[in-house]
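**Student:** give me a model of this one.
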Amino acid sequence: MQQAQTLDRIFLALADPGRRGMIEQLARGPATVKELARPTNMRLPSAVKHLKVLEEGGIVASRKAGRTRTYSMRRDAFLAVNDWVQARETALNAAFDRLVQAIADMPEEE
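**Tutor:** The predicted structure follows:
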């Protein structure tokens, strides 16, 4: 259940193109709210709301120094997604292996 909630929060955070843009920018290094809002002309209150979703999703972390809040990517941000995708890939590969074996086991028509 915990893994499902974690994935739900991550996918929710990734669902918005503005947030994905912020992630792209943060992948290059830490940035302030103002720096993250600038490329899309987003108002600061809107940027803060989007960053809160990213933080709740476990994708970014924030640090406050004085009046400036800086965001950065979390190193483990996408581990849950990677694990989930890998499990689906493993299951799919096993299904294809069974299909190949079933086809090989079928008698040939003459």
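**Student:** C-alpha only now, for contacts and for neighbours.
**Tutor:** OK.
**Student:** surely Arg19 meets Val48?
**Tutor:** No - the pair Arg19 / Val48 is not scored as a contact, 10.7 Å apart, by C-alpha atoms under 8 Å.
**Student:** between these two, who's got more neighbours?
**Tutor:** Per other C-alpha atoms under 10 Å, whichever of Arg19 and Val48 has more neighbours is Arg19, with 20 against 17.
**Student:** so the residue nearest to that one when sequence neighbours are not counted: helix, strand or coil?
**Tutor:** Spatial nearest neighbour of Arg19, chain neighbours left out: His50 (6.2 Å); criterion: C-alpha to C-alpha, 6 or more residues apart in numbering. Assigned state for His50: helix (three-state reduction, DSSP: H, G, I helix; E, B strand; the rest coil).
**Student:** what's the local residue count around His50?
**Tutor:** Residues near His50, counting by other C-alpha under 10 Å: 19.
**Student:** let's see this one next to it:
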Amino acid sequence: MILSRVAQYSAVLDEVFVALGDPTRRGVIRRLGASPTSVGELASEYRMTLPSFMKHIRVLESAGLISTVKSGRVRTCALNRERLAVIDDWLAEQRRVWEDRTDRLTTMLEEEQ
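**Tutor:** From the prediction side, this is the model:
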């Protein structure tokens, strides 16, 4: 049971990092951090066709980083801040690991002197 949770967490983390691995998608996330925005407004900031831009939106939505709502002809995107917590958790875990390692190294070096 624990192994399946770890595998599921890993898959989610991988998906989020892949989604954020592209500068266009990171830019969309940055922009949505300010407020929900229509796809048209988001796309206007990039030199690409709307169908190409929509691929980026679908990747972000698939990773759970954003949600979209269509009202009439306008699709509005909003940031899912909770999904970003996956990255925060992972980084905190990595920080703890490295701080423990540097603490042990410091102790070892002090003992040698």
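**Student:** how big is the offset of the longest helix anywhere in the first structure relative to the second structure?
**Tutor:** In terms of residue count, the longest helix belonging to the first structure (DSSP state H) is helix 79-105. Compared with the second structure after fitting, helix 79-105 of the first structure has a mean deviation of 0.8 Å; criterion: mean C-alpha distance after the TM-score superposition for the first structure.
**Student:** okay, that helix sits on what stretch of the second structure?
**Tutor:** The alignment of helix 79-105 of the first structure onto the second structure (TM-score structural alignment) covers residues 85-111.
**Student:** and for stretch 51-63 of the first structure?
**Tutor:** Stretch 51-63 of the first structure corresponds to residues 57-69 of the second structure when matched by TM-score structural alignment.
**Student:** for stretch 26-39 of the first structure, same thing?
**Tutor:** Matched against the second structure by TM-score structural alignment, stretch 26-39 of the first structure falls on residues 32-45.
**Student:** next, the buried residues of that stretch.
**Tutor:** By neighbour count, with 16 or more other C-alpha atoms under 10 Å as the criterion, the buried positions of stretch 32-45 of the second structure are 32, 36-39, 42-43.
**Student:** which of those fall within helices?
**Tutor:** Using DSSP H, the subset of these located in helices is 32, 39, 42-43.
**Student:** nearest to Arg75 of the second structure, of these?
**Tutor:** Minimum distance to Arg75 of the second structure across those is 5.8 Å, recorded for Val39 (C-alpha to C-alpha).
**Student:** how close does the closest one get to Cys77 of the second structure?
**Tutor:** Per C-alpha to C-alpha, to the nearest Å, Val39 of the second structure is found 7 Å from Cys77 of the second structure.
**Student:** can you add distance to Val18 of the second structure and give the buried residues of stretch 32-45 of the second structure back as TSV?
**Tutor:** Output for the buried residues of stretch 32-45 of the second structure, formatted as TSV (distance: C-alpha to C-alpha, whole Å):
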residue	distance to Val18 of the second structure
Leu32	18
Pro36	22
Thr37	22
Ser38	23
Val39	21
Leu42	20
Ala43	20
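**Student:** that'll do, ta.
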